[in-house]
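Student: here is the input, now give the coordinates:
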Amino acid sequence: MPRSRRKGHEQDVEKLVRELESASGVGTQDIGEAGLDKNPIIKITKVVLQGALERRASEIHIEPMTKGVRVRCRIDGILHEIFSMPRYVHAPLASRIKVMAEMNMAERRIPQTGQIHVRFGDTDFTLDVSTIPTTLGEKFAISVSAKKDALIGLDNLGMEPAQLQALRDLAQSRSGLIVVCGPRDSGRTSTTYSLLAELNTVERQIVTIEDLVACGLPGVNQVHVNRLAGLGYLAALDAFSMQGADVIMLDLIDGPNTANAVLGAAQDRLVIAGMNSESTVESLINLVEMRVDPWLMASGIRGIISQRLARRICDKCKQDDDPPLEVLTALGIGEEIINKPDGGKIAYFHRGVGCDSCRQTGCSGQIGLFELSGMSPDLRARIGTEVDLNDAAKEAIAGPNLRQDAAAKVFSGIISAEEAVRAVS
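Tutor: Model (predicted):
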């Protein structure tokens, strides 16, 4: 987004804050809900949300501070402060967001959740809103999701050809478990939704069980987990299994009971499930530590995808780079790969120096880094034994491992060396 437009948003907020102060006649005092029906607070909320969406934010955090209100957005995985407002704006802003999210406006003592549906440009967004009371007032976290972001397609995730073909082969299995693992904000939703979209045919009954449904998938039965009503992961798994689902997607294996139920269901249907683990080996170790039946693991797991998101170099400020040797070494790139014996260069590197288009970050957009492991006979045999899994897991990787994939994207000029190290560390 051009810097002039970003500056315009900031000026709009400042102007609207002054209007709110004038309309309420309260100066810097907390106006509570007095300004809720005044036009300025509606406009302030709109400008804040619009500013976040224009910046491609995946999260919006509205935080009460001692002397003000801070609005931060997570853009390409990194938090940036985009607005700062006087303290007295917090209460009416909180009330306005609660109204939009159909939450209890009067309740400030306990956490709440709600949802807002908005259209910006030609894109429909779902904003999942959560609140939590702090010593300075309610903090709001708003998770932003759009169908076009979740359904970018397997070909556009950033996988190497060998990885992509291996994943498509795994997805043709009639039964078994495909684990998609990675830390928070690693792109698991885009991978699982893109995989489901490719599997979605009239011959297959596909269902999803999610804590928060990221977006609607035509032809797919989706369930939003409601633990208070007794609809948790286990209840939904049992119900869909009884209804003969061909493919089940569960967004998170959250404990031993869920893990055993998922692997049990995977004996006669394809299951795709997420895990909060860092690598293929860690996923297997976590399942072992959950005391999951070793036979179910060995017979049920078809493959594990480990992934991260890295920030792309901004094309508008891309320049040559000479990263420190220790950064390259961390990616497994030795000096013999970089320099010729006569002193010439073999490899060239790039980075973004920062411009108005990328908010001086040097980065614009994200791309996935992947490691895909199948289940070799040796790896299956080691599950449930005291034998170390590392060597067998490394041999089962189809294509590059996570660090090698990051290095390949550095050589291709897609990401900088420093960003690659940050993403895989």
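
Student: could you use CA atoms for every contact and neighbour count after this?
Tutor: Fine.

Student: which SSE is the residue nearest in space to the middle of the chain in?
Tutor: Nearest to the mean C-alpha position of the chain, counting by Cα atoms, centre = their mean, stands residue 185 at 3.1 Å. Assessed by DSSP states H and E, residue 185 sits outside every helix and strand.

Student: that one: what's it in contact with?
Tutor: 77, 308, 309 (Cα atoms under 8 Å, 6 or more residues apart in numbering).

Student: hang on, residue 424 packs against residue 407?
Tutor: No - using Cα atoms under 8 Å, residue 424 makes no contact with residue 407, being 10.2 Å away.

Student: could you also give me the structure for this second sequence? I'd like to compare it with the first:
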Amino acid sequence: MVTFDETKSNKMVEELHKKEEEELANILSSKYNLQYIDLSRVPINTDALQLINEDTAKAAEMAIFNKVGKKLSVAVRSPNKEEAVSTIKELEDRGYSITSFMVSSASIERAVSRYKDISHSVEAKSGVLDISGEDIKNTLNELKNINDARKVIEETLKIKKSYRISKILEIILAGGLSSEASDVHIEPEEESIRLRYRLDGVLIDITNFDQETYGLLLSRIKLTSGLKLNVKNKAQDGRFSIKIDQDDIEIRTSILPGAYGEAIVMRILNPETIALPMEELGIEKKLFEILEKEIAKPNGMILTTGPTGSGKTTTLYGFLKKVQTPGKKIITIEDPIEYHLPGIVQTQVDEKNYTFGNGLRSTLRQDPDIIMVGEIRDEDVASTAINAALTGHLVFSTLHTNNAAGSFPRLIDLGINPK
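Tutor: All right, here's what the predicted structure looks like:
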């Protein structure tokens, strides 16, 4: 005889109702030309949430779930509702740029329930991911070596509170900064997610964590980097900044779809590690003397080579600081500008309008003495850079090879005539 389980039946009905509600919200998103999102699958940033109070959120059936600078991600239940329209207008009047998402009432309820997690109001800083200077300093003081970073990250992963994802991201980045990692790798595998740091050009395993944490962390990183949440089968690139005291540390994010999920790489561009004078680069004395003579010449080309994270760009900055004088015009073409040097004209490439190639040609019309090109990537840049070096300019650049000897076959491969 089959017995009726009322509890199980009610749970099934509840799950079916929730599924239908989410499907309806997804359908309505097309009608209003908005992206659909399920807030149970993404982290909610409490700094963003508190830009409007709880009563306003309930009345307007809306919630601000993420903030990057002056850009807000806003979840709405009824886009045409008077309270929602007026609240969004008020936010726009305050200088915010709004991206609206269609959500179900269950998502709004979940967001509103997060107001209880806000113990006090902290004004979010504009233009950057807000990491408390005091918190980051405390974390950095705890992390004396890579094992300390591993321990703190693993302890943070055990936290079960709703706001832990933001904390995990902060700790991962703090660990990277304290160990002077050039990149943070988050790689989905069949049974777990692997976290690695690139230190001195070599990837070091830090820890593994679960798929649920990865899903929330991926959404948090995408939102912070200005990437599309619903795009899962295409590569995406974005960036954000962290402000620690007076330093802005830029993070370049790359997302790549893989067999078990989207692989994440965050490149850390820390001004403190980049801004080393040439004398502190660790160059052997004999080689240092040779380099000093070469960079003092009025023309020619000097290439730094090596694998990812080996210090190519840091070396170029060391050269620039060494040769900089009031009597020389120095122009750089970078992607992005990693460290601001006074007295130097620094430009940043733009994929659509300002590439390394046309940037270099434009630079030659600016009467420069020294040109720094972030990377020689193609035949156009290679030939233009070599012509510049042959016509009275000193050119610094990087080439992606494993060693100095690999520069010659690489340049030939780029179409440069060895004769």
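
Student: just give the TM-score of the two.
Tutor: The TM-score (TM-score structural alignment, normalised by the length of the second structure) is 0.60; 274 aligned residues with a Cα RMSD of 2.3 Å.

Student: the residue nearest to the centre of the first structure -> the second structure?
Tutor: Under the alignment (TM-score structural alignment), residue 185 of the first structure pairs with residue 309 in the second structure.

Student: how far away is that match from residue 197 of the second structure?
Tutor: Between residue 309 of the second structure and residue 197 of the second structure the distance is 11 Å, computed by Cα to Cα, to the nearest Å.

Student: where do the contact lists of these two overlap?
Tutor: 182, 183.

Student: not counting its neighbours along the chain, what's nearest residue 244 of the first structure?
Tutor: Spatial nearest neighbour of residue 244 of the first structure, chain neighbours left out: residue 205 (7.8 Å); criterion: Cα to Cα, 6 or more residues apart in numbering.

Student: so how many other residues sit close to the one you found?
Tutor: 18 (other Cα atoms under 10 Å).

Student: I'd assumed residue 240 was in contact with it.
Tutor: No - the criterion here is Cα under 8 Å, and residue 205 of the first structure misses it with residue 240 at 9.8 Å.

Student: where do the strands sit along the stretch 251-400 of the second structure?
Tutor: With DSSP state E, counting those that start in this stretch as the criterion, the stretch 251-400 of the second structure has strands at 261-269, 300-305, 330-334, 345-348, 370-373, 394-399.

Student: do you know which of the ones you listed lies nearest residue 133 of the second structure?
Tutor: strand 261-269 (17.3 Å; Cα to Cα).

Student: mean deviation of the closest one from the first structure?
Tutor: Mean deviation of strand 261-269 of the second structure relative to the first structure after superposition (mean Cα distance after the TM-score superposition for the first structure): 1.2 Å.

Student: who has more neighbours, residue 424 and residue 407 of the first structure?
Tutor: Higher neighbour count among residue 424 of the first structure and residue 407: residue 407, with 24 against 18, using other Cα under 10 Å.

Student: what's the helix or strand for the more buried one?
Tutor: Assessed by DSSP H and E, residue 407 of the first structure sits inside helix 402-411.

Student: equivalent range in the second structure for that helix?
Tutor: The aligned range for helix 402-411 of the first structure is empty, by TM-score structural alignment.

Student: tell me the first helix or strand C-terminal of that helix.
Tutor: Next element after helix 402-411 of the first structure (DSSP H and E): helix 417-424.

Student: all good on my end, thank you.
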